[in-house]
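Q: heads up, no residue letters with this:
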């Protein structure tokens, strides 16, 4: 099965081609924020190098969240469009689970975390592909309490630059063998999305939505202004 994978969930742009679990080719652009401009040319270049076309792809896979609101929409919209027009399969993969795959061979609890500002993180903890702490939006203190309560002796943090939180993390997990990801260790690889996509459920392109894991600031402002609770048929989108 040939899988084209996309990640626009972070400031890094990554696309990859997998044939089952074998990587054909991958391209990563670090700290590249023009995803809407560069994604299509990167995909075209990757396909050309491999001697393939979009019609040769069996499954499109995308980092479905959490991550940048705009970035997630860019990646998912592109994957949905390809899958729908070409009649191919679409799969959404957790951004955090894909990040955890950077340390897939380690005998450790891997905490994948993206800085969500104000001492909060989008985070999930994994042993291999098993989710031990569910993907969510956590205050750092709450996340550390949950990690500290787990029996794992070795803990790896991956995803963000953790340097400004190092003292707090180290103090909370003083009894753990701790490693904080640095540099390229924190890159999100589309090839990992492709591997996980092999066993992920297929989505309906018309129904697939980003998994933001929290409301946008505009939604919070709307709720404060109107006093209304969010529901499936919330008037928020119509009003804005």
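A: Everything's here; your move. None of these values were measured; they are calculated from a predicted model.
Q: From now on I want contacts and neighbour counts done on CA atoms only, so please keep to that.
A: OK.
Q: Which parts of this protein are strands?
A: 2-7, 13-19, 22-29, 59-65, 89-94, 109-115, 120-127, 130-139, 154-158, 177-180, 202-203 (DSSP state E).
Q: Mean neighbour count and distance to residue 148 added to those, as JSON lines?
A: Listed next are these as JSON lines, based on neighbours: other CA atoms under 10 Å; distance: least, CA to CA, whole Å:
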{"stretch": "strand 2-7", "mean neighbour count": "29", "distance to residue 148": "30"}
{"stretch": "strand 13-19", "mean neighbour count": "25", "distance to residue 148": "32"}
{"stretch": "strand 22-29", "mean neighbour count": "16", "distance to residue 148": "33"}
{"stretch": "strand 59-65", "mean neighbour count": "29", "distance to residue 148": "25"}
{"stretch": "strand 89-94", "mean neighbour count": "25", "distance to residue 148": "23"}
{"stretch": "strand 109-115", "mean neighbour count": "26", "distance to residue 148": "11"}
{"stretch": "strand 120-127", "mean neighbour count": "24", "distance to residue 148": "12"}
{"stretch": "strand 130-139", "mean neighbour count": "17", "distance to residue 148": "12"}
{"stretch": "strand 154-158", "mean neighbour count": "22", "distance to residue 148": "9"}
{"stretch": "strand 177-180", "mean neighbour count": "16", "distance to residue 148": "11"}
{"stretch": "strand 202-203", "mean neighbour count": "16", "distance to residue 148": "35"}
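Q: ok, and here's another one to check against it:
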């Protein structure tokens, strides 16, 4: 059975996709769930949304025991917004902070039993991918590290009987082999309630200031700068 922490009040934030969310979690169950305005991802707009959600539930920020957030992969902008906000709250209120891998949060949303591949868009016709083993009543078990792979190569190597999920399926679902099962679309994108669920049994970071995003690759601007500074790395000795 899944171990639950019942006395913990958790506020979870998910901002890696175009429409983020906030969840309040207590006594092993979701207490409140709120979708953020689509396309509006900034620390300035997230803070009042958090205050509003807590007020509707009758919670003061000081009553929250743990703050949780997805740390990547995901949108560079979205990750920064969620992590800066969570880090600030944890530090200012002297509360616990937990970072959750975005693919892990998506995996727990599936009711599948067996192997599950979770994928997100890595741009440039590539995906972030991680495979899990799901068993009824247990948290998903990651079978490998997060990898970046060509999206068509990923689709071609999927074994028979596997199920796939993730927001990038919006553009890839019609290219998948016939033997691949596809998770219900409602579960493709990460939700803050899933972040809270995983955070309830996760170990907090020893200092909120150590909470950092996991981009898993350099941004396009960083790669362009690196190429400008070193256009012919193969010519180096």
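A: In hand now; what should we look at? Note that this is a predicted model, so its numbers are computed, not measured.
Q: Just give the TM-score of the two.
A: After superposition, the two chains reach a TM-score (TM-score structural alignment, normalised by the length of the second structure) of 0.84; 218 aligned residues with a CA RMSD of 2.1 Å.
Q: could I get the strands of the first structure as CSV with distance to residue 48 of the first structure?
A: Putting the strands of the first structure into CSV (distance: least, CA to CA, whole Å) gives the following:
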stretch, distance to residue 48 of the first structure
strand 2-7, 13
strand 13-19, 11
strand 22-29, 11
strand 59-65, 17
strand 89-94, 21
strand 109-115, 33
strand 120-127, 35
strand 130-139, 35
strand 154-158, 32
strand 177-180, 37
strand 202-203, 26
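Q: between these, which gets nearest to residue 213 of the first structure?
A: strand 130-139 (5.9 Å; CA to CA).
Q: The closest one vs the second structure, mean deviation?
A: When the second structure is superposed, strand 130-139 of the first structure averages 1.8 Å from its matched positions, counting by mean CA distance after the TM-score superposition for the first structure.
Q: quick one: which of the strands of the first structure is nearest residue 36 of the first structure?
A: strand 13-19 (10.1 Å).
Q: which part of the second structure lines up with that closest one?
A: Taken onto the second structure by TM-score structural alignment, strand 13-19 of the first structure occupies residues 20-26 there.
Q: quick one, longest helix in the second structure?
A: In the second structure, with assignment by DSSP state H, the single longest helix is helix 76-93.
Q: State the span of the first structure onto which it is aligned.
A: With TM-score structural alignment as the criterion, helix 76-93 of the second structure aligns to 69-86.
Q: Distance from the matching stretch to the middle of the chain?
A: Counting by CA atoms, centre = their mean, to the nearest Å, stretch 69-86 of the first structure is centred 14 Å from the centre of its parent chain.
Q: Which positions within that stretch qualify as buried?
A: 69, 71-80, 82-83 (16 or more other CA atoms under 10 Å).
Q: for the most centrally placed residue in the second structure, what are its contacts?
A: The second structure has residue 102 as the residue nearest its centroid, 1.9 Å off, counting by CA atoms, centre = their mean. By CA atoms under 8 Å, 6 or more residues apart in numbering, the contact set of residue 102 of the second structure is 16, 70-74, 190.
Q: Same check on residue 35 of the first structure?
A: By CA under 8 Å, 6+ apart, residue 35 of the first structure lies in contact with 8, 13, 71, 74.
Q: what's the distance between the equivalent of the residue nearest to the centre of the second structure over in the first structure and residue 34 of the first structure?
A: Aligned by TM-score structural alignment, residue 102 of the second structure pairs with residue 95 of the first structure. According to CA to CA, to the nearest Å, residue 95 of the first structure and residue 34 of the first structure sit 19 Å apart.
Q: ok, now residue 116 of the first structure?
A: 20 Å.
Q: So for the two, which sits in the more crowded spot?
A: residue 116 (19 against 13; other CA atoms under 10 Å).
Q: which residue in the second structure lines up with that one?
A: By TM-score structural alignment, residue 116 of the first structure lines up with residue 122.
Q: Could you find the closest non-adjacent residue to that match?
A: Leaving aside its sequence neighbours, residue 122 of the second structure sits nearest to residue 128 (CA to CA, 6 or more residues apart in numbering; 5.6 Å).
Q: ditto for residue 108 of the first structure
A: Using CA to CA, 6+ apart, the closest residue to residue 108 of the first structure is residue 154 (4.9 Å).
Q: got a list of what that neighbour touches?
A: Here residue 154 of the first structure is in contact with 107-109, 176-178 (CA under 8 Å, 6+ apart).
Q: Just to check, residue 190 of the first structure is in contact with residue 10?
A: No. With contact defined as CA atoms under 8 Å, residue 190 of the first structure does not count as touching residue 10 (11.6 Å).
Q: what about these two, which has more around it?
A: residue 190 (30 against 27).
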